[in-house]
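>>> return atomic coordinates for the entry below.
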Amino acid sequence: MSMHRKTITLTEQQDNWVKSQIESGQFGNDSEYIRDLIRRDQQAQQRLSMLRQALAEGESSGTPKPLDLAAIKAAGRQRMQTENS
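Now for the predicted structure:
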């Protein structure tokens, strides 16, 4: 994997925060911390995209039906009995 050098500008407060994360031993240097932040953001964006897709599928799936809690509980009890048998 090729690496690219970037220059970023931080406020003093942000720089102190990054330094504290490194001093805590969680990261070896600034770059490791920034890459971790980017990975987390990428994962969050992927989860958000999946959630939006699921919402769109739900909205386009047709007319909603009333929630029948008694039927859901009965199905769960039946499943538990089947699994425990």
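>>> C-alpha only now, for contacts and for neighbours.
OK.
>>> which helices and strands sit right next to the helix or strand where residue 37 lies?
In the assignment (DSSP states H and E), residue 37 maps to helix 30-59. Other elements packing on helix 30-59 under the criterion 3 or more CA pairs under 8 Å, 6 or more residues apart in numbering; DSSP states H and E are helix 12-23.
>>> now the other sequence, so there's something to compare against:
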Amino acid sequence: MIKKSITVTETQEEWIQAQLATGQYASDSEVVREALREKQIRMAEIERIRAALIAAEEGGASTLGKEDIRAAVQADMRRDGRL
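Here you go, the predicted structure:
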């Protein structure tokens, strides 16, 4: 692991402390790492959705709506172990 020093706002610190108070995390670092993992998953999902929308647009009319495309991407990500 790489040790980092970060600065957070007062509101972010209050949120981190609230997360610690739940007992689900042992340290600030665990809270921040979990938040980063969730952000990485969300960004990967957005990128896959974007690629699917571009492919549908380039291929002509699609029978899938945006929610159908999102559901398909999420299913793919679950199969890949990324969600």
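>>> before we move on, the earlier item: the helix holding residue 37 of structure 1 vs structure 2, average offset?
Superposing on structure 2 and averaging over aligned pairs (mean CA distance after the TM-score superposition for structure 1), helix 30-59 of structure 1 comes out at 0.4 Å.
>>> buried stuff in that helix?
Taking 16 or more other CA atoms under 10 Å as the basis for neighbour counts, the residues of helix 30-59 of structure 1 that come out buried are residue 33.
>>> what span of structure 2 lines up against that helix?
Mapped onto structure 2 using TM-score structural alignment, helix 30-59 of structure 1 spans residues 28-57.
>>> C-terminal to the helix holding residue 37 of structure 1, what's the next element?
Toward the C-terminus, helix 30-59 of structure 1 is succeeded by helix 69-84 as the next helix or strand (DSSP H and E).
>>> buried ones in that following helix, by neighbour count?
Neighbour-count burial for helix 69-84 of structure 1, counted by 16+ other CA under 10 Å, picks out no residue.
>>> tell me what that helix is packed against?
Counting by 3+ CA pairs under 8 Å, 6+ apart, helix 69-84 of structure 1 packs on no helix or strand.
>>> what number of residues are in the vicinity of residue 9 of structure 2?
Residue 9 of structure 2 has 8 neighbours, counted by other CA atoms under 10 Å.
>>> which position in structure 1 pairs with it?
Across the alignment, which pairs residues by TM-score structural alignment, residue 9 of structure 2 is matched by residue 11 of structure 1.
>>> separation between the most centrally placed residue in structure 2 and residue 49 of structure 2?
By CA atoms, centre = their mean, the mean C-alpha position of structure 2 lies nearest to residue 42, the distance being 2.5 Å. Residue 42 of structure 2 is 10 Å from residue 49 of structure 2, where distance means CA to CA, to the nearest Å.
>>> thanks again, I'm all set now.
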